[in-house]
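> Fold the stuff below for me.
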Amino acid sequence: MSWLSNVLKRNSELEWMFDLDLTYETDHRAYLKKIALETCINFIGRTISQSDFRFMKDKKRQFNDWHYLLNVRPNTDQSAADFWQSFVHRLIYENEVLVVLSDSNDLLIADDFTREEYAVYPDTFKNVTVKDFTFQRTFQMDEVIYLTYNNEKLTKFMDGMFDDYANLFSRMIEVSLRNYQIRGIVNIDSTQELSNENQAKLQKFIDKLFDTFRKATVALVPKLKGFEYNEVAKGDNKGQSFEELMKLKKSLIDDVANILGIPNALIHGDLAEYETSIKSYVKFCIGPLVKKIADELNAKLLTKEDFLKGDKIEVRGVMEKSAIENANNADKMVASGAWSRNDVREKFGDERVDDPRMDEYVITKNYQTLDELEGGENK
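Predicted coordinates:
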């Protein structure tokens, strides 16, 4: 019956059910790229946001305006944790980040800028834009905090890989949907071609029928004389399963994590390899990034003369181990006489105590000083 073909062509639900060709653009799977990048970048950003920036002078911490800007409130709109998380996100995602100091002494992360490079003179930054405001002045390299992450922009480097994953993921979803869809045949007792009015009524009833099957947990359909619906196939477990789709997404995240130096077990919360993963993460991912930030801050916020005198900016709170969890090791470090108690405090991220006795080197379990040991048993 020719009217049936017309009905099928106008019914989008029946087109799907009879496996007509479907086209998926890879742009529709852009969220795959977003998930992988955001998962890994935010993981690093949350880690760096816990850092404690210390201005050290004569081995004592200084509390000044820079301490407040870097640890409490960099600008009027961000806390320090938000600022450093945004800083790391832009650094990794855009491969570079620029921070300028405004006339009101706010640290601002630039959304856009133009860098002019020179061979023997410092580079300059023009058209620096923060939100909807563009600075009219030109910033010199020694006036800004500027970092680059790698030699190539991460998103550009991974575009080809994401296209392949998106194509594969789209095809897996297409196959899964077709394997799990409901197929049926509608038999109509008619010996003549239906009028346009009857076709419209039939079409409306069929649409309502399939909409009920798709949405309702329990669907009751009246049985009409001359109209019969029979399912010819139901969804089965053949083809791509949900677990396989999740494995593909996980594999994509793993690839991004490997590039950034994040252990796969750590990014997925696998506690079986937690200790090993943490050590690898801190050493090969966070360590180099903290070194980049510390070097830039020391170069831009301190003069060469002050740095050579021993003044420096330290980034603490991420690289250090817990003193409580390593109490036995701390005890051995002091008891061996290799480090003073202030040295050990410093290694575990605590500040030195202003007490000369804490700088003494002691040995053995009795915590004797070297002078006492020489004047006592061994004299």
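> make it CA atoms for all contacts and neighbour counts henceforth
OK.
> Thr47 should be in a helix, yeah?
Yes - applying DSSP: H, G, I helix; E, B strand; the rest coil, one finds Thr47 inside a helix.
> Leaving out chain neighbours, which residue sits closest to it?
Val318 (7.1 Å; CA to CA, 6 or more residues apart in numbering).
> Now do the contacts for that neighbour.
Taking CA atoms under 8 Å, 6 or more residues apart in numbering as the definition of contact, the neighbours of Val318 are Thr47, Ile48, Gln50, Ser51, Val282, Ile286.
> and the second one, what does it touch?
Looking back up the chat, that one is Ile48. Trp84, Gln85, Val88, Ile286, Val290, Val318.
> Report the buried members of those.
Applying a neighbour-count criterion of 16 or more other CA atoms under 10 Å, the buried members of these are Trp84, Gln85, Val88, Ile286, Val290, Val318.
> Let me know whether the second one touches Ile41 as I believe.
Think Gln85. No - because the distance of 9.2 Å does not satisfy CA atoms under 8 Å, Gln85 is recorded as not touching Ile41.
> Over to stretch 46-66 now: how far is its first residue from its last?
With CA to CA, to the nearest Å as the measure, the first residue of stretch 46-66 is 21 Å from its last.
> What of stretch 59-73?
With CA to CA as the measure, the first residue of stretch 59-73 is 25 Å from its last.
> Could you pull out the buried residues of that stretch?
By neighbour count, with 16+ other CA under 10 Å as the criterion, the buried positions of stretch 59-73 are Arg61, Trp66, His67, Leu69, Leu70, Asn71, Arg73.
> Next: stretch 340-359.
For stretch 340-359, the neighbour count (16+ other CA under 10 Å) marks Ser340, Arg341, Asn342, Asp343, Val344, Arg345, Lys347, Phe348, Gly349, Glu351, Arg352, Met358 as buried.
> Out of the residues you listed, which sit inside helices?
Among the buried residues of stretch 340-359, the members falling in helices are Arg341, Asn342, Asp343, Val344, Arg345, Lys347 (criterion: DSSP state H).
> to compare against the first, here's another:
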Amino acid sequence: MGILDVILGRKEKSSVEFVLANATTQATMKNIALDTCVNYIARTFAKATFIKKDKNQKSVFDEDYYLLNTRPNPNQTAAEFWTQAVSNLIRDSELLIVCYQHSLFIADAFVKNEFLTGDEYSGVSIRYESLSRIFTSNEVVYLRNENQALDNFFDSLWCDYADIMGATIGAQIRTGQIRALWSVPSSKLDEKERKSQKQLRENVINEIRKSPVVLIPKKHEKDYDEISNKQATGKGNNVDEIGKAKKFYIDDVANVLGIPNGLIYGDFADNQKNYEIFIETVIEPIAAKLIDGLNHIVYSQSEIIAGHTIKMLGVRRRDMFELSSSIDKLISSGTFNQDEIREELGRSEIPNGDKYSHTTQQSLILIIASGNPLAFLFS
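Model (predicted):
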């Protein structure tokens, strides 16, 4: 996102605002739905832990580990930082993380200058402070997250929904509203009186549109007759209709982003299955982009070829008690060691946890030595 995008507000052209409470409080159904879905994705990354691995796949705890998992910069915790990063990536379709003064910052605005030898980034603004220097591609993590379906969805449908939502809210404002009739003199009015009557009618109409209770002045007691909104009596509450409309928006955005709707509303039916789908189709593709970008600035080409890498852990929900039987089989068979299993569970390494079980190997040796295949059953 360049500076011109910020100045011209290009990302806001498709926004359609709706009156939700009163004349001073406005919001958009677009932002409600987008906030709900984007925040759900971003909060998942707040639980992530980034681990550096050397060429022997041993965990490395150094300054980079501290920046990635504790305090990326003086103003944000790691959870806050990654939540904002993922949110920006989805909302703006691009993200720029800058390495500046031994810290990691998310750029508010920047200009990308493309070159065959490596892109450069100028006009970088961080926390409303413009930086004069130019950053090379080796000093930043630049990610794109193209989602043409999401852009087309907002551009084509929000304006169509505006009329429907506006009518629903207008009906709610008029429900139970106090109205009144009053008579005006039938005699000929002069120019000044006509202007006064016209102004009064316009003021009353404006009040009826925005206020639940409208007070209308009366000229004589017998000239004033209060009436109720009888059409609204006994009908359904339009607040429920607004709630249904909001759910409709959220469902559409969730479908575009690939989030199972049940997760957004906390449904318990097939919750674990839906969560696994969410991780595989939404979280892991974004995580892969983040890992690639971080590897680019943390390691050199030779280090990556040698096996150095960064892994992201902690976003999957694992029940260790349900997996205990499978864990025992994986370790006892010698297929995985304890540290590899603990890593998948989001746990830290333990002393001698990188040693493999030799139970299977010892059993095979016993079979060969004894010459009796049944010996394996009693080993």
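> picking up where we left off before, out of the buried residues of stretch 340-359 of structure 1, which is nearest to Ile35 of structure 1?
Using CA to CA, Gly349 comes nearest to Ile35 of structure 1 of those, at 33.9 Å.
> Now which residue in structure 2 aligns to that closest one?
With TM-score structural alignment defining the correspondence, Gly349 of structure 1 maps onto Gly346 in structure 2.
> got a list of what the nearest residue to its match once chain neighbours are set aside touches?
Using CA to CA, 6+ apart and skipping the chain neighbours, the partner closest in space to Gly346 of structure 2 is Gly314 (4.9 Å). By CA under 8 Å, 6+ apart, the contact list for Gly314 of structure 2 reads Lys47, Ala48, Thr49, Glu344, Leu345, Gly346.
> got the contact list for Glu139 of structure 2?
Val98, Cys99, Ile297.
> how about it, what's its match in structure 1?
Residue correspondence to structure 1 (TM-score structural alignment): Glu139 of structure 2 is matched to Glu143.
> Same question for Asp62 of structure 2.
Counting by TM-score structural alignment, Asp62 of structure 2 lines up with Asn64 in structure 1.
> before we move on, what SS does the residue nearest to Thr47 of structure 1 have?
Under three-state DSSP, Val318 of structure 1 falls in the coil class.
> so where do the strands sit in structure 2?
In structure 2, strands defined by DSSP state E lie at 18-22, 25-27, 49-53, 59-60, 94-100, 103-106, 109-113, 120-126, 129-130, 135-136, 140-144, 179-182, 224-227, 309-313, listed in chain order.
> now the fifth one and strand 120-126, what's the angle there?
If I follow you right, that is strand 94-100 of structure 2. Comparing the axes of strand 94-100 of structure 2 and strand 120-126 via axes from the mean of the first three to the mean of the last three CA atoms, to 10 degrees yields an angle of 80 degrees.
> any idea of the angle strand 94-100 of structure 2 forms with strand 109-113?
Here strand 94-100 of structure 2 points in a direction 90 degrees away from that of strand 109-113 (the same axes, to 10 degrees).
> What is strand 94-100 of structure 2 packed up against?
Under the contact definition 3 or more CA pairs under 8 Å, 6 or more residues apart in numbering; DSSP states H and E, strand 94-100 of structure 2 sits against helix 78-92, strand 103-106, strand 140-144.
> ok, back up a step: closest to Leu308 of structure 1 out of the buried ones among the contacts of Ile48 of structure 1?
Distance ranking of those against Leu308 of structure 1, using CA to CA, places Val290 first at 20.6 Å.
> end-to-end on stretch 259-278 of structure 1?
Stretch 259-278 of structure 1 end-to-end distance (CA to CA) = 17 Å.
> same deal with stretch 370-379 of structure 1?
Separation of the first and last residues of stretch 370-379 of structure 1 by CA to CA is 12 Å.
> now it, how far from the chain's geometric center?
The gap between the average C-alpha position of stretch 370-379 of structure 1 and the chain average comes to 57 Å, counting by CA atoms, centre = their mean, to the nearest Å.
> Asp254 of structure 1 is in contact with Ala265, isn't it?
No - counting by CA under 8 Å, Asp254 of structure 1 stays clear of Ala265, with 9.2 Å between them.
> quick one: Pro122 of structure 1 and Gln140 touch, right?
Yes - Pro122 of structure 1 sits in contact with Gln140 when judged by CA under 8 Å, with a separation of 6.8 Å.
> Have a look at the two and say which one is more surrounded.
In terms of neighbours (other CA atoms under 10 Å), Gln140 is the more surrounded of Pro122 of structure 1 and Gln140; the figures are 15 against 11.
> show me the contacts for Ser93 of structure 2.
Contacts were defined as CA under 8 Å, 6+ apart; by that measure Ser93 of structure 2 touches Arg144, Asn145, Glu146, Asn147.
> what distance separates stretch 293-311 of structure 2 from the middle of the whole chain?
The mean C-alpha position of stretch 293-311 of structure 2 is separated from the chain mean by 28 Å, CA atoms, centre = their mean.
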